[in-house]
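Visitor: give me a 3D structure for the following:
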Amino acid sequence: MGIYLTIVFYSAIALVILKLYIKLTTGWCYSQVCLKGKTVLVTGGNSGIGYETAADFAKRGANVIIACRNKDRAEAACEKIKKETHNQDIHYKLVDLSSFASVRKLAEEINQTEDHLDILVNNAGVYNVGNQLTEDGQQLLIQTNHYSPFLLTNLLLDLMKKSKSRIVNVSSLAGMAAKMDLEKLNKYNNFFTDYALSKLCNIMFTIELASRLKGTSVTTYSVHPGTVKTEIIRDSGLVAIVSRSIIRTLFKNATEGAQTSIYCAVQNDLEPFSGEHFEDCHMVERYKSAQDVWIAKSVWAKSENVVQLR
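Guide: Below is the predicted model:
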């Protein structure tokens, strides 16, 4: 019994030290930039990182548009942000990122109702959704996480070029573990491989987008928000209970996870670093898997064909 208590004791100490390290290294956006008169669009802004990102923009005085697929959750999020920030310019648009038609409808609405769009945060995403095909014949995960943000961004570019604007693509450290294989993008491999590939696509998309936007008023950045507490693990078994305990102890909360997205959206003087990757509110070297600009161009060409952009 003594040896087990010793193991538990030292494990607890290790967790505390790791938690302190995570807290001390978590980046914070300290910018006081005011967004009054600016219009921002945050996908998945009804919960989690997206909600905290939208709420921060609202505190800065922005006209905030939340895009998500559930009307009740969207309305609840808007009302909560209004109450917390005393900013009444909080609105929502419905979109289903598993449908290209829905994405096109959202873009059409934004282009018709707004005369400028200053910040776009492609935040919404899914993780472990299994082997599901969308109405467009694509794997649900890659369409939601990459193809639809790619399509939405391109459909809004003309509007965004009317002002000095920024596009933030929320990626993940998981992209570091992926090796780009265009043939795998619409095949179900396993949940982690597919998720990692989709997050690598986010980075590659950002690289090529930045290249195409040179000489315009629009810049773009990819971000890793950190490992953030989510509702992914919902089972009630012992392993799930232990996993949730570790997650609560070690992972960032949604406010912490939103900081790098906020930073890339509002921090002054980031324009020269368009196309770069950020973690904990500072620029980092791109993962080895995301350094080939020719692969980035190939991902763009593939995506352009899939979404029938041209």
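Visitor: contacts, neighbours, all on C-alpha from now
Guide: Noted.
Visitor: which strands and helices sit next to the helix or strand N169 falls within?
Guide: For N169, the host element (DSSP states H and E) is strand 165-170. When contacts are defined as 3 or more CA pairs under 8 Å, 6 or more residues apart in numbering; DSSP states H and E, strand 165-170 packs onto strand 119-122, helix 191-212, strand 218-224, helix 254-266.
Visitor: any idea how far that strand is from the middle of the chain?
Guide: Here strand 165-170 is found 9 Å from its chain centre; the criterion is CA atoms, centre = their mean, to the nearest Å.
Visitor: again, but for stretch 138-145
Guide: Distance, centroid of stretch 138-145 to centroid of chain: 14 Å (CA atoms, centre = their mean).
Visitor: that one spans what distance, first to last residue?
Guide: 12 Å (CA to CA, to the nearest Å).
Visitor: other residues contacting it?
Guide: 97-98, 124-129, 131-134, 185-188, 194-195, 198-199, 202 (CA atoms under 8 Å, 6 or more residues apart in numbering).
Visitor: write the PyMOL selection for whichever of the residues you listed are buried.
Guide: Selecting only the buried entries of the contacts of stretch 138-145 in PyMOL, with 16 or more other CA atoms under 10 Å as the criterion:
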select buried, resi 97+98+124+125+127+133+185+186+188+194+195+198+199+202
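Visitor: of the contacts of stretch 138-145, which belong to helices?
Guide: If you go by DSSP state H, these have D194, Y195, S198, K199, N202 in helices.
Visitor: these two touch, right, the third one and F150?
Guide: No. S198 lies out of contact with F150 (CA atoms under 8 Å); the separation is 11.5 Å.
Visitor: could you report the distance from N123 to I65?
Guide: The spacing between N123 and I65, counted by CA to CA, is 13 Å.
Visitor: who touches both of these two?
Guide: Any residue near both N123 and I65 by CA under 8 Å, 6+ apart counts here, and that gives V42.
Visitor: show me what counts as buried in stretch 72-92.
Guide: Neighbour-count burial for stretch 72-92, with 16+ other CA under 10 Å as criterion, is recorded at A74, E75, A77, C78, K80, I81, K82, N87, Q88, I90, H91, Y92.
Visitor: next, the second sequence, to be compared with the first:
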Amino acid sequence: MRRPTALPMSGRTVLVTGATGGIGRATARGLARLGARVGIVGRDPDRAVAAANAIRQGSPAAHVDVFVADLSSQGEVRRLATEVLATYERLDVLVNNVGGFWATRHVTADGLEHTFAVNHLAPFLLTTLLLERLEASGPARVVTVSSGAHTQARIDFDDLEGERNYSGPRAYNQSKLANLLFTYELARRLGSRSVTANALHPGMVRTGFGAEDQQAAWKVVAPLVRPFLRSPARGALTSIHLASSPEVAGVTGTYFAERRPKRSSPISRDRGVAGRLWQVSSDLVAQTPAG
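Guide: All right, here's what the predicted structure looks like:
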């Protein structure tokens, strides 16, 4: 009698943020199907439980854990990290998928601009807090969802949080550029250690992206373009590839689209900008209590 073949991610533990819908949920589902134990993070308890149940229905043997946290709050990010470390003796992959778009300027409980806080500072802080566990579990991977929108951005250090001149698209594009600068700098700082760091563009995907605070123009255009957007399952393919494929074992500091390396914008590869952003980000997260 033949023994059942082990699934590719059997014995591995993955944490996916922003996993109650869209690309994040599809990523978690895909990794669960590959045999991983998956932790999903969402801010709404009911949606998180529903997402976990849906993943289990598609993969009855899947081990799915639910973590509830509002990642716009650095206190919540710190609490999440504490819960993850208490739950998982090992962590093989962190998928920084959480992100969003807000047409108008909002301020978080920490007094930070919402887009920058959720899209950049949350993954920056969470990765930092979980890095020791990732290193101890190595070879491990950090996968961060960026966007092709980064090519339209620069880091405005004089008005990083849009206090003087806020634009929803500009804030979003800047945050996606920050994701890449963070990824490349993390890869450089890790060097030859046992954790890789890569980023990706998922493509234009049919999700509820920006639904909380949409631009008026997008409300008109969205129904027209929606049929031409890719499904969340397709949008998740590159995240799943970077989290699981042996083809990218040891590959680090690289930007991917359609599961292939892609050259990112010149500013995203500027080491001086990356180093300055890292220091600014460190200072901003240090301003909140450790718990």
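Visitor: which among the ones in helices among the contacts of stretch 138-145 of structure 1 gets closest to E108 of structure 1?
Guide: Set against E108 of structure 1, the nearest of those by CA to CA is N202 (22.8 Å).
Visitor: quick one: map H241 of structure 2 onto structure 1.
Guide: When structure 1 is aligned by TM-score structural alignment, H241 of structure 2 is paired with Y263.
Visitor: now do S73 of structure 2
Guide: Using TM-score structural alignment, S73 of structure 2 pairs with S99 in structure 1.
Visitor: quick check: that match touching T134?
Guide: Yes. Using CA under 8 Å, S99 of structure 1 is in contact with T134, at 7.0 Å.
Visitor: picking up where we left off before, export the helices and strands packed on strand 165-170 of structure 1 as CSV, with columns for distance to S245 of structure 1.
Guide: Below are these laid out as CSV (distance: least, CA to CA, whole Å):
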stretch, distance to S245 of structure 1
strand 119-122, 29
helix 191-212, 21
strand 218-224, 23
helix 254-266, 17
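Visitor: tell me which of those lies nearest to K288 of structure 1.
Guide: With CA to CA, the closest approach to K288 of structure 1 among those belongs to helix 191-212: 10.6 Å.
Visitor: just the residues contacting the closest one, thanks.
Guide: Residues outside helix 191-212 of structure 1 that contact it (CA under 8 Å, 6+ apart) are 127-130, 141-142, 145-146, 150, 169-180, 185, 188, 219-222, 274-277, 289-290, 293, 295-297, 299-300.
Visitor: show me where structure 2 has strands.
Guide: Chain-ordered strands for structure 2, with DSSP state E as the definition, fall at 13-16, 37-42, 64-68, 93-96, 140-145, 195-201, 254-257, 260-261.
Visitor: which residue in structure 1 lines up with R133 of structure 2?
Guide: Taking TM-score structural alignment for the superposition, R133 of structure 2 sits opposite L159 in structure 1.
Visitor: mind checking how far its match is from G215 of structure 1?
Guide: For L159 of structure 1 relative to G215 of structure 1 (CA to CA), the value is 16 Å.
Visitor: next: A101 of structure 1.
Guide: Distance from A101 of structure 1 to G215 of structure 1, by CA to CA: 31 Å.
Visitor: who are the neighbours in contact with the match of R133 of structure 2?
Guide: L159 of structure 1 sits next to N111, D115, H116, L117 when contact means CA under 8 Å, 6+ apart.
Visitor: ok, T43 of structure 1 next?
Guide: Here T43 of structure 1 is in contact with G50, I66, A67, C68, V121, N122, N123, A124 (criterion: CA under 8 Å, 6+ apart).
Visitor: again with R25 of structure 2
Guide: G18, A19, I40, A51.
Visitor: now tabulate the residues you listed in CSV and tack on distance to V248 of structure 2.
Guide: Converted to CSV, the contacts of R25 of structure 2 look like this (distance: CA to CA, whole Å):
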residue, distance to V248 of structure 2
G18, 23
A19, 23
I40, 23
A51, 28
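Visitor: hmm, which of those are common to structure 1?
Guide: Retained contacts for these in structure 1, judged by both residues aligned by TM-score structural alignment, their matches' CA atoms under 8 Å, are G18, A19, A51.
Visitor: and those, which is closest to A286 of structure 2?
Guide: G18 (23.3 Å).
Visitor: counterpart of that closest one in structure 1?
Guide: Aligned counterpart of G18 of structure 2 in structure 1: G44 (TM-score structural alignment).
Visitor: isn't its match right up against K71?
Guide: No. Using CA under 8 Å, G44 of structure 1 is not in contact with K71; the gap is 11.9 Å.
Visitor: in terms of neighbours, single out the busier of those two.
Guide: Taking neighbours as other CA atoms under 10 Å, G44 of structure 1 and K71 compare with G44 leading, 25 against 15.
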